[in-house]
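Peer 1: Compute the structure for the input listed below.
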Amino acid sequence: MYIEASHMVYGQKAQLLSRPLRGVAGRHCLTFFYHMYGAGTGLLNVYLKKEGDTEEPLLWRRRGEQSISWLKALIEYSCERQHQIIFEAIRGVSIRSDIAIDDIKFQAGPCSELEDITQQSSGYSEDLNEIEY
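Peer 2: Take a look at the predicted model:
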């Protein structure tokens, strides 16, 4: 998923819905790479949509510019029912607030490489802005 901010206005959203996923007892692991670079970058949210529920709890969020490099996100969650994952990108204040995600992977069981929740994939990086859990 990629949002090109210059074709959007502040606060506009794009969502990507996963295919229906089978629930399992225990943990699930969701991994993906994300890129949020540019002044005025908005929000990237990940929600859990359980079959039969109207609420979509927030699993993960990043706000603002993160890194010039692609970063890896690892999210552990529990869900015993069929469900979907919603990726939501919200345009920030600047036309330079592009957001992208790639290489999305779902697996049953805990994340085997769960270190710092988010780890750098390559290149130079530093914390540039606020990170929320």
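Peer 1: Could you use CA atoms for every contact and neighbour count after this?
Peer 2: Noted.
Peer 1: roughly how far is the longest strand seen in the chain from the heart of the chain?
Peer 2: Ranked by number of residues, the top strand in the chain under DSSP state E is strand 24-36. Strand 24-36 sits 9 Å away from the centroid of its parent chain (Cα atoms, centre = their mean, to the nearest Å).
Peer 1: Please give the structure of this sequence too, so both can be compared:
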Amino acid sequence: QGNGPQYDHTLQTEDGWFIDTSSLKSNQTARLISTMTTVTTRGLCLRFWYRAYGAQRVKFNLLQRASFDVNATLISSIRPNLDIDWREAIIYRQTSGNYEFIFEGITGITVSSSDNIAIDDITTNEGSCPTQKFCDFESQDICGYVSDISGNFNWTRHQGATFSVSTGPQYDHTTFTKEGYYMYIETSSPRRPGDIARLISPTFPVSNEYHCLQFYYHQYGVDIGAFNVYKRDVGGSLNPLKIFSSRENRFDEWHVMEINIVPTKPYNIIFEGVVGKSFEGV
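Peer 2: As a prediction, this is how the structure comes out:
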């Protein structure tokens, strides 16, 4: 119906099954609630495939409700966009207890036949999650990326325009709306020229094949410092290998970069932002 999936994720055929929101009318909410699930001290990895298509008139939320609670807690919000592909969400929960997971679809005042949320192949496994290959920063856990404590400050998860005029994007690259999230560095006071913030990826495994690192970056401001990307082998040299660097004002648009990686050892990717001469460098 409309722009709903033409096939499921499991079989990739019209014979497969999935759950979607195609029957919702305006101002309605649909909830799919899991059985009570135990999160042990080892944590729990929740994985599912979703397809969220629309022009921001619908919302797709994942909530968690403890066995003794009436209210649920929002743990992730995925904004619909114009992407017709199935995407995987991987979410790690580490607070032990018994919980229900709630998949929630909410429609707005107006609903188009193009507005559709579908989910398929939901799994839970005890323990940590595998390294996530794709990250759009829509989830609060930012896919396991962490800030480097040796830096002067941290990258910030943000949506919409940045706080400084004539800098930064107006929207993220995933949804192209002010609802989507991205990571950025804020260079206003108390930041000083040369201050550094580093964002470190989860560890990626060894492989006999090349890995392709692809990312979108936005570099807008008259006093841009530097944006560097490094590959650091686990157990290797303390000095990571610089694989990309950009210093110029690249104006108010998103740019794509692809870099081939030779994964001879487990490795991390480090995204480094360096503050320029003033706040006009994001």
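Peer 1: Give me the range in structure 2 that the next helix or strand after the longest strand of structure 1 lines up against.
Peer 2: Later in the chain than strand 24-36 of structure 1, the nearest helix or strand by DSSP states H and E is strand 43-50. Aligned by TM-score structural alignment, strand 43-50 of structure 1 falls on residues 59-66 of structure 2.
Peer 1: Now the matching stretch on structure 1. Mean distance?
Peer 2: Mean deviation of stretch 59-66 of structure 2 relative to structure 1 after superposition (mean Cα distance after the TM-score superposition for structure 1): 0.7 Å.
Peer 1: what residues does that stretch touch?
Peer 2: Contact partners of stretch 59-66 of structure 2, identified using Cα atoms under 8 Å, 6 or more residues apart in numbering, comprise 52, 71-80, 97-107, 117.
Peer 1: again, 7 Å this time
Peer 2: Outside of stretch 59-66 of structure 2, the residues within contact range by Cα atoms under 7 Å, 6 or more residues apart in numbering are 71-80, 98-107.
Peer 1: residue in structure 1 matching Asp83 of structure 2?
Peer 2: Taking TM-score structural alignment, Asp83 of structure 2 has Ser67 as its aligned residue in structure 1.
Peer 1: which ones are touching its match?
Peer 2: For Ser67 of structure 1, the contact set (Cα under 7 Å, 6+ apart) comprises Met36, Tyr37, Ser125, Glu126, Asp127, Leu128.
Peer 1: Tell me how many other residues crowd the first one.
Peer 2: The burial metric for Met36 of structure 1, expressed as a neighbour count using other Cα atoms under 10 Å, is 26.
Peer 1: swap in the fourth one?
Peer 2: Taking other Cα under 10 Å as the criterion, the count of residues near Glu126 of structure 1 is 10.
Peer 1: Spatially nearest residue to it (excluding sequence neighbours)?
Peer 2: Ser67 (6.5 Å; Cα to Cα, 6 or more residues apart in numbering).
Peer 1: And the counterpart of Trp49 of structure 2 in structure 1, how close does it get to Glu55 of structure 1?
Peer 2: Trp49 of structure 2 maps onto Phe33 in structure 1, with residues paired by TM-score structural alignment. Going from Phe33 of structure 1 to Glu55 of structure 1 by Cα to Cα, to the nearest Å gives 26 Å.
Peer 1: Distance of Thr40 of structure 2 relative to Asp20 of structure 2?
Peer 2: From Thr40 of structure 2 across to Asp20 of structure 2, the span is 30 Å (Cα to Cα).
Peer 1: Neighbour count: these two, which is higher?
Peer 2: The residue with more neighbours, out of Thr40 of structure 2 and Asp20, is Asp20; 19 against 15, by other Cα under 10 Å.
Peer 1: Map the more buried one onto structure 1.
Peer 2: Asp20 of structure 2 maps onto Tyr2 in structure 1, by TM-score structural alignment.
Peer 1: what's its match in contact with, if anything?
Peer 2: By Cα under 7 Å, 6+ apart, the contact list for Tyr2 of structure 1 reads Ile99, Ala100, Ile101.
Peer 1: what do you get for Arg91 of structure 1?
Peer 2: Contact analysis of Arg91 of structure 1 by Cα under 7 Å, 6+ apart lists Ala5, Val9, Tyr10, Gly11, Gln12, Lys13, Thr41, Gly42, Leu43, Ser97.
Peer 1: Going by distance to Ile117 of structure 1, which of those residues wins?
Peer 2: Ranked by distance to Ile117 of structure 1 (Cα to Cα), the contacts of Arg91 of structure 1 are led by Leu43 at 17.4 Å.
Peer 1: mind checking how far the closest one is from Glu51 of structure 1?
Peer 2: Distance from Leu43 of structure 1 to Glu51 of structure 1, by Cα to Cα: 25 Å.
Peer 1: Phe227 of structure 2 and Phe48 of structure 2, how far apart?
Peer 2: From Phe227 of structure 2 to Phe48 of structure 2 the distance is 33 Å (Cα to Cα).
Peer 1: Which of these two has more residues huddled nearby?
Peer 2: Neighbour count, other Cα under 10 Å: between Phe227 of structure 2 and Phe48, Phe227 has more, with 22 against 15.
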